[in-house]
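Below are the sequence and a predicted model; questions follow.
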Amino acid sequence: MTSFPSSRQTSRRRLLGGTAAGALGFAALGTAMAAGPARSQQPPSGTYRIDLHAHFLPPDYRAALIEHGHFTIGGYPTPNWSPEEAIGFMDYYGIQAQALSVSDPGVSFLGGQEAIDMARYCNTYAADLFRTHPTRFGAFAVLPMPDLAASIAEIAFALDTLRLDGVVLLSAYNGIYLGDPRFEPLMAELNRRRAFVFVHPAAIAPDAKPELPLPDFLEEFTFDTTRAATLMMFTGVTQRYPDIRFQLAHAGGTLPFVSHRIGVASQTVLGELWPDTLPRPSVLDTATQISRFYYDTALSGAPAAMASVLAVTSRDHIVFGSDWPFSAATLPQRGSHDPAPGLSDIFDADQRMEVEHHNPLRQLPRLAEAVAT
C-alpha cells in the first residue's frame, strides 16, 4: 500500500504548526508516563479494529465545502477522500471496519432544501458504500440541522430505509448547543429509537472566541464537546432520554478533567440561584451521567487522556476512533502499523481488544452482523 504514506506526508507538510503541536504532544506523553510505570504491552495482531470516529467527504460534498470557502476544517486543510484510500488506510493500520461520519460543519453551511438534499446525498452515498463493501464500512447519518422537522424525517429515512448505524450531531448549530430546549423534539425521537449518537465538535464563530494563533482542532474542539455534554446534563437531556447512547469525540474533550468541578455547582451560591425548571446538579448525579457517555480514543490515545476517562467511566464505555483523514499528519511514521501505540501504555492486549473491537461492535449491531459474515 504505497499511496497512503505519501498522502500522509503531504498532509504533514500542509498542517500549520504541526511540528509545534507534535512537540507539545510528546511532552505531555512524557509527563504522563513519568507519573507511573507504563504497561508497554504489545497490541493484538491482525486487522481487528472497529473505528467509530472516521470521516468521509463524498465528491459532491467536498466540492460544496470548497465552493463555500471551507478550505480548512477546524484549521486543518480540507482533505481529499476516496473509498480506495480509506480501505488502504484501514489495511495498513489493522482496522477491520469504519463507521463513517461527516465532520464539522456537517451540512449546516448550506440552507433550506440545499442542506436537506446534501444530507440525503451523503447518507445515500454511505449506504451504497457498505453495500459494496459490507465488511468494511458503516455510517452515522448526517442531518440537515438545525431544521428539526427535516432532520427527524432524515432520521427515519437513514435508519429505516438506508439502515445506517446511528446519527452524528455537532456540539452546536449556529451557536445553539445540544441540550437547548429547542432541540427537544429531536432528542425525543432519538430516544424513542434508542439511537447511537456520535457527538462531534463544531467550530466556534470567529467573533465568539479568543484570537489565538492556533487551529481549532488543537483546543477549541475539545472545549466545545465539553460545553455540549455539560449542557445536556444540566438541562436534563441525559436524564429525560436515557436510551440515547452518546459517544463523545476525543475522549470527551475536557469533560473527564472537569467532572468533579461541574458537579459541585449545587454546593455553591450557584445552587441557590438554580432555575426551578432544571434538575439541580450534584456530585453523585453528575458522576452517574458522565459515566454513561461513551468516549472515543481519536487523537487521545495516550495515558493522560485514557486514565482520565477511566477515572469517570468503565472500560466498556471506551471505543476506538482514528479521526482519519483529518488525523493523517498525527499518525505514527511509516513502518508502524499501530495507529495509537500510546494505548498500550495503559491497556494490555486483551483490554485493547475490548476497546478497539468488542466495545464498538456492541453498540452497532448491524455492523457487527456484517463483519461477522
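Nice, I can see it.

only C-alpha atoms for contact and neighbour calcs from this point on.
Will do.

In this structure Val309 contacts Ala251, no?
Yes - at 6.7 Å, Val309 and Ala251 qualify as touching, with contact defined as C-alpha atoms under 8 Å.

overlap in contacts of these two?
Residues within reach of Val309 and of Ala251 at once, by C-alpha atoms under 8 Å, 6 or more residues apart in numbering, are Tyr295.

So what's the residue count around Leu361?
Using other C-alpha atoms under 10 Å, the number of residues around Leu361 comes to 21.

Wait, a strand at it?
No - counting by DSSP: H, G, I helix; E, B strand; the rest coil, one finds Leu361 to be helix, located in no strand.

let's bring in a second one:
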Amino acid sequence: MIVDIHAHYFPKEYTDLLVRIGGRSLPESARALTARPIRQDDSSGIPTRLQQMEEAEVQMQVLSPAASPPYAEKEADAVEAARLINDTYAELARKYPGRFNAVVSLPLPHIDASLREMERGLDQLGMLGVSMTCSCFDRSTAETEFEPLYQEMNRRGAVLNYHPIQNGICSPMINDYGFTVSVGASLEDAAIVLHLIARRVPERFPNIKYVVPHLGGIIPMLLQRLDNQAPRQHPNLPERPSVTARRFYYDIVGHGSQAALLCAWKAFGADHLVAGSDYPVLLAFETYRQNFFYLRESSLPAADVDK
C-alpha cells in the first residue's frame, strides 16, 4: 500500500480565516488568480476520499494546506490559523487512524511561535514532520532568519516537506504571462533546492529529510550544468551540487508525464522518489489511481516502481 506524502485538505473554517486575516503572501500580479484556495473540503467528502484511496491502493494521506499556509504579518493571526489547521488535521487522524496524518504547518514568519507550534504538532498531535513553503513573504525559506527552525528539525531528525506558495518566484516574467501556477510552481520547487545548496543548509543540518514536490521541477535537467558552473559561481560548496541534490527526496507528482518521471529517476534514483499526488488538485486532470499507476505504465524497472 502507498503512503501519499503530498495531499491536501482545505476546511472552510480555515480558508475563511485566511481571507479574513489576509494571510497569504502573494505578488499583486498573482493575487487575482490565487486569492482563495482551489476548493474547500468538509467531513461530508471524507467517504468519497477514502473510496478513492482504496481504488488507488493508498493506505494513508499526509496532509498539508498546500499554497495556503497559515502565514500572516500579525503573530496572533498566524498562530490562530496554524493551530486551527493543525488541530483539524489531528482530529482527522484521530477519527480515521492509519488513513490520515499531517505535517505541521507553522505560523511564519514568526520564528519563536513557529518553534512552539512545531513542538506541539510533533510531540502532542503526533504529526509526521514539518511543512514549509518555498518562500514566505517573498523571502526564501533557505534564508538565515529561518535557521532556528532548521536547527530544531535537525535535532529531531525531522521530515521537512516543501510546497510552492504560488508566487511565480516573484517574477513578472512568469506572473504577467499567466504562468504563476502551471510553470511558476515548478520553478519554486527548483529554486528552494538551489537556495538550500547555495546556503549550504544540508551540510549544516544533515539530519533533516528534505522532501521537494513535483519531481524537483527543472532540477533533474540541470545537475550537470550546475556541476560545471559551480567552481566559478559557488566555489565554496563542500561538494558538487548534484551530490547535494541527490540527498533530497522528490515526490512523483508530474501530471502523468513519462518524460519527467524518467528524467527524475535517472537523475535521483528510485530510492529518492516518494509517492505523492497533490490530491485533490490532481482530480481536475486525472483520477487518483492514474496518478500512481502511471509509474507502472512507464519503462521503469518493476523493482524500482515497487519502491
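That came in fine, so what should we check first? Computed from a predicted structure; not experimentally measured.

Can you calculate the TM-score here?
After superposition, the two chains reach a TM-score of 0.87 (TM-score structural alignment, normalised by the length of structure 2), with 295 aligned residues with a C-alpha RMSD of 2.5 Å.

mind listing the strands for structure 2?
For structure 2, the strands identified by DSSP state E occupy 2-8, 58-64, 100-105, 129-133, 135-136, 139-140, 159-163, 209-212, 249-251, 273-274, in order along the chain.

Between those strands, which one is closest to Ala78 of structure 2.
Minimum separation from Ala78 of structure 2 across these (C-alpha to C-alpha) falls at strand 100-105, 10.2 Å.

Check the gap between the aligned residue in structure 1 for Leu128 of structure 2 and Gln363 of structure 1 for me.
Structural correspondence for Leu128 of structure 2 with respect to structure 1 (TM-score structural alignment): Asp165. Asp165 of structure 1 sits 9 Å away from Gln363 of structure 1, going by C-alpha to C-alpha, to the nearest Å.

Pick out whichever of those two has more residues nearby.
For Asp165 of structure 1 against Gln363, the residue with the higher neighbour count under other C-alpha under 10 Å is Asp165, and the figures read 23 against 19.

show me what contacts that one?
With contacts taken as C-alpha under 8 Å, 6+ apart, Asp165 of structure 1 has the following neighbours: 99, 138-141, 159, 196, 364-367.

Likewise for Arg39 of structure 2?
Residues near Arg39 of structure 2 by C-alpha under 8 Å, 6+ apart: Phe10.

Would you quantify the distance from it to His234 of structure 2?
From Arg39 of structure 2 over to His234 of structure 2 (counting by C-alpha to C-alpha), the distance is 42 Å.

now His260 of structure 1: how far from Ser82 of structure 1?
Shown here: His260 of structure 1 relative to Ser82 of structure 1, a distance of 42 Å by C-alpha to C-alpha.

can you check Glu272 of structure 1 too?
Look at Glu272 of structure 1 and Ser82 of structure 1: by C-alpha to C-alpha, they are 54 Å apart.

same thing with Arg120 of structure 1?
Taking C-alpha to C-alpha as the measure, Arg120 of structure 1 falls 19 Å from Ser82 of structure 1.

that older thread, His260 and Ser82 of structure 1: which is more packed in?
Under the neighbour definition other C-alpha under 10 Å, His260 of structure 1 and Ser82 were set side by side, and His260 has more, 16 against 12.

Might one say that the more buried one is in contact with Val283?
Yes - at 6.5 Å, His260 of structure 1 and Val283 qualify as touching, with contact defined as C-alpha under 8 Å.

For the equivalent of Ala149 of structure 1 over in structure 2, the count of nearby residues, please.
Taking TM-score structural alignment as the criterion, the aligned counterpart of Ala149 of structure 1 in structure 2 is Asp112. Neighbour count for Asp112 of structure 2, taken as other C-alpha under 10 Å: 14.

The lengthiest helix in structure 2 aligns to what range in structure 1?
For structure 2, the longest helix by residue count, based on DSSP state H, is helix 75-95. Aligned by TM-score structural alignment, helix 75-95 of structure 2 falls on residues 112-132 of structure 1.

List of residues touching that stretch?
Under the criterion C-alpha under 8 Å, 6+ apart, residues 58, 61, 83, 100, 107-109, 136-144, 150, 154, 158, 162-164 lie in contact with stretch 112-132 of structure 1.

Out of those, which end up buried?
58, 61, 100, 107-109, 136-144, 150, 154, 158, 162-164 (16 or more other C-alpha atoms under 10 Å).

If we go by neighbour counts, what in the match of helix 75-95 of structure 2 is buried?
For stretch 112-132 of structure 1, the neighbour count (16+ other C-alpha under 10 Å) marks 115-116, 118-127, 129-130 as buried.

Tabulate those (TSV), appending distance to Phe71 of structure 1.
Putting the buried residues of stretch 112-132 of structure 1 into TSV (distance: C-alpha to C-alpha, whole Å) gives the following:
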residue	distance to Phe71 of structure 1
Ala115	19
Ile116	22
Met118	18
Ala119	20
Arg120	23
Tyr121	21
Cys122	19
Asn123	22
Thr124	24
Tyr125	22
Ala126	23
Ala127	26
Leu129	25
Phe130	28
